[in-house]
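Enquirer: show me how the following folds:
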Amino acid sequence: MVQAVIGIGIARIVLLYPYLKTKNIWTSFIVHVMNDWTLFGLAFISSMHH
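Expert: Below is the predicted model of the structure:
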């Protein structure tokens, strides 16, 4: 439970930071999409090597 709260909290800060710096929701959206695709890509690549 604690790991989930800390993990989500850190992710929220990382994804909120671009919006706070630019005041542009699209910047935050793009960072979020890039983050998701990076994680999916890494998971996909690691699953291919096993």
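
Enquirer: please count neighbours and contacts with C-alpha atoms only from this point.
Expert: Fine.

Enquirer: ok, the most centrally placed residue in the chain to residue 14 distance?
Expert: Residue closest to the mean C-alpha point of the chain, counted by C-alpha atoms, centre = their mean, is residue 35 at 3.9 Å. Distance of residue 35 to residue 14, computed by C-alpha to C-alpha, to the nearest Å: 10 Å.

Enquirer: second input sequence below; structure requested for side-by-side comparison:
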Amino acid sequence: MKASVLAAFQLVEDARYRGNDRRSRQDRRRALAERTVANRKLARDLPAS
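Expert: Purely as a prediction, here's the structure:
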């Protein structure tokens, strides 16, 4: 369950990240860092299965 939820969030974030908008390198780094933090929080908060 946990892996499938994380995978779903990852797909959504990847779609946003690879969208048509052209971001600066700094913006891409910030988005990646934010995604990493969100994924770690989600993994920590989901019950282990």
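
Enquirer: and the TM-score between these chains?
Expert: The TM-score (TM-score structural alignment, normalised by the length of the second structure) is 0.52; 38 aligned residues with a C-alpha RMSD of 3.0 Å.

Enquirer: picking up where we left off before, the residue nearest to the centre of the first structure: which element?
Expert: helix 25-48 (DSSP states H and E).

Enquirer: and that helix, which residues are buried?
Expert: Neighbour-count burial for helix 25-48 of the first structure, counted by 16 or more other C-alpha atoms under 10 Å, picks out 27-28, 31-32.

Enquirer: other SSEs contacting it?
Expert: Judged by 3 or more C-alpha pairs under 8 Å, 6 or more residues apart in numbering; DSSP states H and E, helix 25-48 of the first structure is in contact with helix 2-22.

Enquirer: starting at the chain centroid, how far to the helix it packs on?
Expert: Averaging C-alpha positions (C-alpha atoms, centre = their mean, to the nearest Å) puts helix 2-22 of the first structure 8 Å from its chain's average.
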